[in-house]
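1. The sequence and its predicted three-dimensional model are supplied below.
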Amino acid sequence: MTDIGPLVLGPIAHGGHCVAHIDGRVVFVRHGIPGEIVRVRITDDSKPRFWWGEVAEVIEASSDRLASPCPVAGVCGGCAFQHIALDRQRDLKAQVVAEQLHRLAGIDRNVQVEAAPGESDGLGWRTRMRYLTDEGRFGLRAWRSDQMVDLSDVGCAIAHPNGRWAAAHHAQRNREIQVIVADSGISVIDGSGYCLSGAPEVTQTVSGRRYRVRADGFWQVHPSAAQALTDAVVDMLEPSPGELALDLYCGVGLFAGRLVDEGCQVIGVEISRATIAMARYNVPQARFRVGPTERLLSTLPRYVDLIVLDPPRSGAGAKVVRHLSHLGARAIAYVACDPAALARDLATFADHGYRLADLRALDLFPMTHHVECVALLVNQQI
């Protein structure tokens, strides 16, 4: 299909695309900025109600448009916002969070997205990278594709500089590798889980507590993220010694450790047995249970004081939210990487007596469309 335009790009949508219209049809456009006049190349017209496209030519640019610091930013699938000034990136993310809260939860709230602590230019922050390699070449996947996009010797612009050499060093045969930059050092893991260099387990330190985690396991990818999120949760919940707290989807015990250090009794729940083993090692003062949260609801105490939720991108879901709403917690901290899932769960919480009292949005993924939120819910019956 030929390029179409000129078009005026409309507001940002969840997922980092601008909304445009062609003959009454919605088109989601990559690599634009709201208000720009552009020509659009249609990349997917398989849906009758909406198409996908990307900016082919900028006719009238936004004052916030910049030259992307990475030469493949428009080709690889990682960075949606490298062409946008950082302050405008955060404004756009704030608009997405506010729109999802309004549309899915009926909540009207002014949202501001905060820079990560210590963040300057939005580059060199990603401590966990997944690369494709092939006989000395290394790169990233193209947008919605398994095709490899070659990187220069400098590597990915958002990758942590301490790990950039590792991808090139291990790019000797066709495989996928992960490069992990941890407080304890650098590890490289191949697609089968074999440790090519460094250690298969690494350690991270948050608020003076050391956490052991598998190198290829889950940990926040921004160096400031774990500290910023635990600080936000504790500041919102204001835990008191002796209170009983749940840490659901607890991973290796990040929030459990912080709550224990605040004097709380903590019960953590996580689906992975191996991850729970590390949580027990990391936070021996807490109790942990293995299994899907939705299947362990009946085993939880009938009353708790505090709850921390850090579910996967899909959210906690109505079944979990309904059950938690009946445990009497005075406050719930909900950590979310997807504003739509957060908004859906907030709507369910509202139906069961919990209102949104505070919300912080943190830019822990600069140059991408992603944003992390921490929401405080309070029990209206207390």
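-> Structure received.
2. C-alpha only now, for contacts and for neighbours.
-> OK.
3. ok, now which ones touch the residue most central in space within the chain?
-> Closest residue to the average C-alpha location of the chain: residue 337 at 4.0 Å, with C-alpha atoms, centre = their mean. Taking C-alpha atoms under 8 Å, 6 or more residues apart in numbering as the criterion, residue 337 is in contact with 312-313, 370-373.
4. try it again with 10 Å
-> For residue 337, the contacting residues are 310-315, 361-362, 364, 370-374, by C-alpha atoms under 10 Å, 6 or more residues apart in numbering.
5. In strands, which of those fall?
-> 361-362, 372-374 (DSSP state E).
6. any idea how far the residue nearest to the centre of the chain is from residue 140?
-> To residue 140, residue 337 is 22 Å away according to C-alpha to C-alpha, to the nearest Å.
7. again with residue 187
-> Residue 187 is 18 Å from residue 140, by C-alpha to C-alpha.
8. packing partners for the longest helix along the chain?
-> If you go by DSSP state H, the chain has its longest helix at helix 86-105. On a contact count with 3 or more C-alpha pairs under 10 Å, 6 or more residues apart in numbering; DSSP states H and E, helix 86-105 meets strand 113-115, helix 339-351, strand 354-363, strand 372-379.
9. Same list (those) but as a markdown table, adding mean neighbour count and distance to residue 286.
-> Below are the helices and strands packed on helix 86-105 laid out as a markdown table (neighbours: other C-alpha atoms under 10 Å; distance: least, C-alpha to C-alpha, whole Å):
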| stretch | mean neighbour count | distance to residue 286 |
| --- | --- | --- |
| strand 113-115 | 19 | 31 |
| helix 339-351 | 22 | 26 |
| strand 354-363 | 20 | 26 |
| strand 372-379 | 22 | 23 |
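10. Check it against this one:
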Amino acid sequence: MSPPRRPRVRQQRGRSRVGERFEAEVGPIAHGGHCVVRLPLDDGDRVVFVRHAVPGERVVVEITEGSDGDRFWRGDAVEVLEASTDRVVAPCPYAGPGLCGGCDFQHVSLPAQRALKAEVVCEQLRRLARLDVDVDVAVEPVPGDRDGLGWRTRQRYVALPGGRRGMRKHRSHDVVPVERCLIEAAEGPRYEVRDASFAVAAGGFWQVHPGAPETLVAAVLDALDPQPGESALDLYAGVGLFSRFLLDAVGPDGRVRAVEGDAAAVRLALRNCPGLRATAGEVGAVLTTEYDEPFDLVVLDPPRVGAKRKVVEQVVDRRPRAVAYVACDPAALARDVAIFAEHGYGLTSLRAFDLFPMTHHVECVALLEPRGRPTQRTTS
């Protein structure tokens, strides 16, 4: 998960409603770990994004952000009047309104958490990519956690006086003292996948869920089905997690090229992946001058903001037969899928993985392929 963002200072538009309470029916889940509530007010319905609720419940909502002139408000469900059958007692004593902001769904059963995440993925694809996606897309559990806990192999705390430590509240710099975070793993990350070891810089990027690297490698290789002699382009390649196994799959007659923004990661990728050719630099900028030949396969594993138009258009210009898009934000994925569609590439498969239990985050692996035209495989 990303470090907490500094809340934007918003100009108040009229009377503040912070602290006011309303009884309300909870509507559907929304992207970001909250549910939609519509409050009937004298000046019309007001949308409130409410945390700590479950769709279908009746709750008391306390407004945490908002004034009369705002389009929407934010709030917490501070009292449950009619509970959902999916509601559970949060395992963590620091989860709840006004407490640690790290987890969104501790009050929801694990199967229901995954169902809510699947709804968000489908909703984003419908709304942003105009795709009719089945609502029963499954968010798959991943080996390596214990009932959704004990999976975060890298954790950051706020140092407090007296040697204590804490976690920040939601959308705040205020700190809640904690004894122990229940999603923190007992051990740090292991940099081994399929008997291959990876060199990773201290503080460098590596998936925080212990089951994530193997799960994502398997999903990407299954989607792309790389063949001996093919060519592959690995974008936002990190230390070469996907490149390593693409090299094995395409063999000595194939080729794998990689682009990564972090120069230190590129140096490690070259160590981790013998035979790899890699370039350090901003992906869109690099692709304007390098690797402009056709590629059979492309792996896209961008940061949370997604690949965006410049990179997507560079990818389709290489005419790959298949693109595996690894996405940690369904909204960014949906936006980029819509851009691929403008250029004749359709979403042909989608898998989602619960790499961040107890939070609203979900990882997707999408396969994009050309529509209505034969694909060509290139060989070196």
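-> Received, thanks. Because the structure is a prediction, the values reported are computed rather than measured.
11. Among the helices and strands packed on helix 86-105 of structure 1, which comes closest to residue 106 of structure 1?
-> Smallest distance to residue 106 of structure 1 across those (C-alpha to C-alpha): 7.5 Å, for helix 339-351.
12. Quick check, residue 327 of structure 1 in contact with residue 305.
-> Yes: the pair residue 327 of structure 1 / residue 305 is scored as a contact, 8.3 Å apart, by C-alpha atoms under 10 Å.
13. Looking at those two, which is more packed in?
-> residue 305 (20 against 16; other C-alpha atoms under 10 Å).
14. Trace residue 169 of structure 1 over to structure 2, please.
-> Alignment note (TM-score structural alignment): residue 169 of structure 1 has no counterpart in structure 2.
15. Run a quick neighbour tally on residue 169 of structure 1.
-> So residue 169 of structure 1, with other C-alpha under 10 Å, has 11 neighbours.
16. Surely residue 176 of structure 2 and residue 96 touch.
-> No: judged on C-alpha under 10 Å, residue 176 of structure 2 makes no contact with residue 96 at a distance of 11.5 Å.
17. now the equivalent of the residue nearest to the centre of structure 1 over in structure 2, nearest residue through space, not along the chain?
-> Counting by TM-score structural alignment, residue 337 of structure 1 lines up with residue 328 in structure 2. The shortest distance from residue 328 of structure 2 to any non-neighbouring residue, by C-alpha to C-alpha, 6 or more residues apart in numbering, is to residue 363 (4.5 Å).
18. How many neighbouring residues does the nearest residue to residue 75 of structure 1 once chain neighbours are set aside have?
-> Of all residues not flanking residue 75 of structure 1 in the chain, residue 142 sits nearest, at 5.8 Å (C-alpha to C-alpha, 6+ apart). Around residue 142 of structure 1 there are 18 other residues, counting by other C-alpha under 10 Å.
19. For residue 142 of structure 1, give its distance to residue 58 of structure 1.
-> Residue 142 of structure 1 is 22 Å from residue 58 of structure 1, by C-alpha to C-alpha.
20. in what helix or strand does the aligned partner of residue 37 of structure 2 in structure 1 lie?
-> Aligning on TM-score structural alignment places residue 37 of structure 2 opposite residue 20 in structure 1. Residue 20 of structure 1 belongs to strand 18-22 when assigned by DSSP states H and E.
21. next one: residue 265 of structure 2
-> Assignment of secondary structure by DSSP H and E places residue 265 of structure 2 within helix 263-272.
22. counterpart of that helix in structure 1, which residues?
-> Counting by TM-score structural alignment, helix 263-272 of structure 2 corresponds to 273-282 in structure 1.
23. Can you give me the buried ones in the matching stretch?
-> Of all the residues in stretch 273-282 of structure 1, those buried under the rule 16 or more other C-alpha atoms under 10 Å are 275-280, 282.
24. Now flag whichever of the ones in strands among the contacts of residue 337 of structure 1 is closest to residue 101 of structure 1.
-> Distance to residue 101 of structure 1 across those (C-alpha to C-alpha) is lowest for residue 373, with 11.6 Å.
25. Quick check: closest non-adjacent residue to the equivalent of that closest one over in structure 2.
-> Aligned by TM-score structural alignment, residue 373 of structure 1 pairs with residue 364 of structure 2. Nearest non-adjacent residue to residue 364 of structure 2, counting by C-alpha to C-alpha, 6+ apart: residue 352, 4.2 Å away.
26. The one you found -> structure 1?
-> With TM-score structural alignment as the criterion, the equivalent of residue 352 of structure 2 in structure 1 is residue 361.
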